[in-house]
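Undergrad: can you look at this prediction? I've put the sequence above it.
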Amino acid sequence: MAETIRMVIAVLGNAASMSLYAAPVVTFKRVIRKKSTEEFSCIPYIIGLLNCLLFTWYGLPVVSCKWENFPIVTVNGVGIVLELSYVLIYFWFASSKGKVKVALTAIPVVLVFCIIAAVSAFAFHDSRHRKLLVGSIGLVVSVTLYGSPLVAMKKVIQTKSVEFMPLTLSLCSFFSSTLWLIYGLLIRDIFVAGPSVLGTPLSILQLVLYCRYRKGSVAEEPSKGDQEKGNSEKVDMEMGKVETNVTNHMNENS
């Protein structure tokens, strides 16, 4: 019975996390359509890629005991494919200066992962120490991804509008972080539950802010003239808010 509950929670957590990983698809459709990365940053996707690489490695039998963390491998495996796709698309459509920036950021990140993987595989000879090394580094990387939701929440408070924080993504973030927190506690793994200890209250705060400011957003109807003028600006905000929120629970990976 306990095993069944763990599996159900893991499956639900996977579904919620994958919806978050897929959110930037909207952003990159715009990049492909315009053939330009505009003002979007590649950093969140590169850090997200590192996060997924670390936790996929953490869940494999090389680090964990057999397939005890198989659900973590599946969700982060999908995350690797998506995040790598985002980085490659960004690189393809970036300016010459942008391409250099992507390369100078992505190559060291991949090298860092390779070093961590090599050290954990060959320098340690038991699962406990390997999990401690990879899990600790993965935990630090996951926590750094929580800076973006804080920026989004600050904008909501400043503008008194939820334009920058869609309800769907906030709900996915809440369910993802909560489910992985429960799963991590059930299997008694601090490195799985750890990121969600921060992610869950942050996602709850997002929902509270949404309830607080959603009426103001609905009430403030733009004038007809303003609608035409702000058309392109609204599209930009829509893309920016998705990019901002998606970085939240890549930790839900954990």
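TA: That came through, no problem.

Undergrad: from now on I want contacts and neighbour counts done on CA atoms only, so please keep to that.
TA: Fine.

Undergrad: mind listing the helices for the chain?
TA: 2-22, 25-34, 43-59, 70-93, 96-122, 127-144, 147-159, 167-186, 190-219, 224-229, 231-246 (DSSP state H).

Undergrad: please identify the most buried of those helices.
TA: Mean neighbour count (mean count of other CA atoms under 10 Å) peaks for helix 43-59 among the helices of the chain, with a mean of 25.

Undergrad: how much does it deviate in direction from helix 2-22?
TA: With axes from the mean of the first three to the mean of the last three CA atoms, to 10 degrees defining the directions, helix 43-59 sits at 160 degrees from helix 2-22.

Undergrad: which strands and helices sit next to helix 43-59?
TA: Helix 43-59 sits against helix 70-93, helix 96-122, helix 127-144, with contacts defined as 3 or more CA pairs under 8 Å, 6 or more residues apart in numbering; DSSP states H and E.

Undergrad: which residues sit against that helix?
TA: 63-64, 67-74, 76-77, 79-80, 83-84, 86-87, 105-106, 109-110, 113, 117, 131, 134-135, 137-138, 141-142, 145, 247, 250-251, 253-254 (CA atoms under 8 Å, 6 or more residues apart in numbering).

Undergrad: second structure follows, compare the two:
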Amino acid sequence: MNLSDLRGFVSSLAVITTVLQFLSGTLVCKQYVSNRTTAEASPLPFLFGIVSSGLWLLYGLTKSDDKIVLVNIIGVTLMVAYTIVFYIYTFKKSSLLKQIIIMVCFLLFVMGYVFVEEDNEELLSRLGLLACSLTLMTIAAPMSKLIYVLRVKSTECLPFPMILMSFFVSSLWSLYGFIEEDSYLIVPNFIGSVLALLQLSLFVMYPRISETSSLMKSIIA
């Protein structure tokens, strides 16, 4: 069996895991609701998720690709919902509002460009490159907490479900790109899978609860 025979299976699996990746954010938000705080968690995975899904949605609409459009409508909807939950439970509301304003302005700028650009091929190329870049930033967003994780020796602030799903999704889209001989899919998704794997290695190195938290719990008990 040749790799091209797996094209339909791999693309379907990539679509399904992408939707599951979006849904994995519900587990993260459930933790925020349960704890009544986002603690030191970063909103960047959700914000980059909105921008990345929004760009891929514009790409899908421009290309008239129903699969890309459907997947990213779901993505934008869920990421907006997660951001709202994050806003409710974060103690850094003003900082988050500034980030949201920047994100909205950026998306409006890109939408304006989409409407005025007449060269469809050029538009697809630029949207594709931009969407790929933002996808990498979405995957790498939890790395913004790397120094904090290394300092407290705890991965409690990292969204494990989202990082794990990022690894599977990036790996599948990279494989699909290899089958299609599409470097725009191969390069960013291969890098994305490596970044996600590096983040997952932190969960092996450090526990979910810091040593200080464990000590406090044992004292209270």
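TA: On my side now, so go ahead. Quick caveat: nothing in here was measured; it's all calculated off a predicted structure.

Undergrad: give me the TM-score for this pair.
TA: Here the TM-score for the pair of chains, by TM-score structural alignment, normalised by the length of the second structure, is 0.73; 212 aligned residues with a CA RMSD of 3.7 Å.

Undergrad: show me the contacts for residue 141 of the second structure.
TA: Residue 141 of the second structure touches 44, 45, 48, counting by CA under 8 Å, 6+ apart.

Undergrad: go again using 7 Å as the cut-off
TA: 44, 45 (CA atoms under 7 Å, 6 or more residues apart in numbering).

Undergrad: mind checking what residue 77 of the first structure lines up with in the second structure?
TA: Counting by TM-score structural alignment, residue 77 of the first structure corresponds to residue 73 in the second structure.

Undergrad: which residue packs closest to its match, ignoring adjacent ones?
TA: residue 57 (6.7 Å; CA to CA, 6 or more residues apart in numbering).

Undergrad: which residues touch the residue nearest the centre of the second structure?
TA: Nearest to the mean C-alpha position of the second structure, by CA atoms, centre = their mean, lies residue 138 at 4.0 Å. Applying CA under 7 Å, 6+ apart, we find residue 138 of the second structure in contact with 45, 48, 49.

Undergrad: and it, what's its match in the first structure?
TA: In the first structure, residue 138 of the second structure lands on residue 145 (TM-score structural alignment).

Undergrad: gap between stretch 218-233 of the first structure and the chain center?
TA: On the basis of CA atoms, centre = their mean, to the nearest Å, stretch 218-233 of the first structure sits 31 Å off its chain's mean C-alpha point.

Undergrad: go on, stretch 157-176 of the first structure?
TA: Per CA atoms, centre = their mean, the centroid offset for stretch 157-176 of the first structure relative to its chain is 14 Å.

Undergrad: identify the residues contacting residue 178 of the second structure.
TA: Going by CA under 7 Å, 6+ apart, residue 178 of the second structure touches residue 186.

Undergrad: please apply the same query to residue 40 of the second structure.
TA: residue 157.

Undergrad: same deal with residue 200 of the first structure?
TA: Counted by CA under 7 Å, 6+ apart, residue 200 of the first structure has contacts 174, 177, 178.

Undergrad: repeat that for residue 183 of the second structure.
TA: So residue 183 of the second structure contacts residue 177 (CA under 7 Å, 6+ apart).

Undergrad: ok, it to residue 13 of the second structure distance?
TA: 20 Å (CA to CA, to the nearest Å).

Undergrad: same check on residue 80 of the second structure?
TA: If you go by CA to CA, the gap between residue 80 of the second structure and residue 13 of the second structure works out to 24 Å.
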